[in-house]
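Trainee: Build me a structure from this.
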Amino acid sequence: MKGNKRRDTSFELAVRCELHRRGFRYRVDFAPLATVRSRADIVFRGARVAVYLDGCFWHGCPVHATSPKSNASYWLPKLERNRERDSQINGALRAEGWMVLRFWEHEPPGDIAQRIADEVRARRLGEQTIATDAPSREPHLG
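Mentor: You can find the predicted model right below:
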């Protein structure tokens, strides 16, 4: 387990490079909410978008997940807890108005970056529309 990187995997770097190339700036390995014990891989605070780049083994990809051969009595429950925790985190963030995007490590980084960019732009446009409709509202500082 020590050999598994928490952040800056080649997959994460490829997605972040694509986003940066498209002009997006973001937080890396950042907790979207202080009340939720989770650090998203990429966070757009102003647009309230949290991106998780999940490994196929660790998060149970329906296409590529494999069952551990040795010490299965330890690994199978651990991997199931990972999936349950992912679901709980999704619910907690969505309840607070966040958009949660999850991608598998086997998806092409360019496609992922495009989907993220589309969602962030849409949420930013939505915020601008709200601010225009309510001139008495304080400006958003985020």
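Trainee: C-alpha from now on. contacts and neighbour counts both.
Mentor: Will do.
Trainee: and residue 28, that one's in a strand?
Mentor: Yes - under DSSP: H, G, I helix; E, B strand; the rest coil, residue 28 falls within a strand.
Trainee: how much space between it and residue 110?
Mentor: 18 Å (C-alpha to C-alpha, to the nearest Å).
Trainee: this one next, for a side-by-side:
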Amino acid sequence: MSDVYDRAKRSAVMARVRSKNTTPELRLRRLLTDLGARYRLHRKDLPGSPDVVMPGRRLAIFVHGCFWHGHDCARGSRVPKANRDYWLAKVARNTARDARNRQDLAAAGWRVETVWECEMKDEAALRERAAAWLAPPPSRPG
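Mentor: Okay, the predicted model is just below:
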């Protein structure tokens, strides 16, 4: 099946796709700020350049779009009809890269969290999850 857009229109549409400062990422950052968290953005010296990094907590957070990173939800499991083979391969590469980045970060002693675009719909659950990231670790007896 051919594309529904001509080359110029498709180019314009794809040029608007951002990798930084996406709406889900901005919403998570606003929530973390409301919880009093301090963080850094897009640390290029870490594998995968996590979207949000809390160095003192050794916490790296990725905010993934369900379509682009192959999440197991309605939006993530959808494959475009046009250029189907390309998109299947692209999402598979993204998923493999994500797993490699998580593994590399964990090996370096980082906690890694992933927030999916579809999880942004339930802000109360996301706030609870983020608060758990920020909670002090349980104290050891003695």
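Trainee: What does the superposition give as a TM-score?
Mentor: With the length set by TM-score structural alignment, normalised by the length of the first structure, the two chains reach a TM-score of 0.77; 124 aligned residues with a C-alpha RMSD of 2.1 Å.
Trainee: what span of the first structure lines up against the longest helix that the second structure contains?
Mentor: In the second structure, assigned by DSSP state H, the helix with the most residues is helix 84-107. Helix 84-107 of the second structure lines up with residues 72-95 of the first structure when matched by TM-score structural alignment.
Trainee: Tell me which residues are up against the matching stretch.
Mentor: 32, 33, 36, 38, 58, 59, 60, 67, 68, 99, 100 (C-alpha atoms under 8 Å, 6 or more residues apart in numbering).
Trainee: OK, contacts around residue 52 of the second structure?
Mentor: Taking C-alpha under 8 Å, 6+ apart as the test, what residue 52 of the second structure contacts is 29, 39, 40, 41, 42, 43, 60, 61, 62.
Trainee: Which residue in the first structure aligns with the last one?
Mentor: Think residue 62 of the second structure. Correspondence of residue 62 of the second structure to the first structure, assessed by TM-score structural alignment: residue 52.
Trainee: just the third one next, same as before
Mentor: Residue correspondence, TM-score structural alignment: residue 40 of the second structure in this structure matches residue 27 in the first structure.
Trainee: burial measure for the nearest residue to that match once chain neighbours are set aside, as a count.
Mentor: Sequence neighbours aside, residue 43 is the residue nearest to residue 27 of the first structure in space, at 5.0 Å (criterion: C-alpha to C-alpha, 6 or more residues apart in numbering). Number of residues near residue 43 of the first structure (other C-alpha atoms under 10 Å) recorded here: 22.
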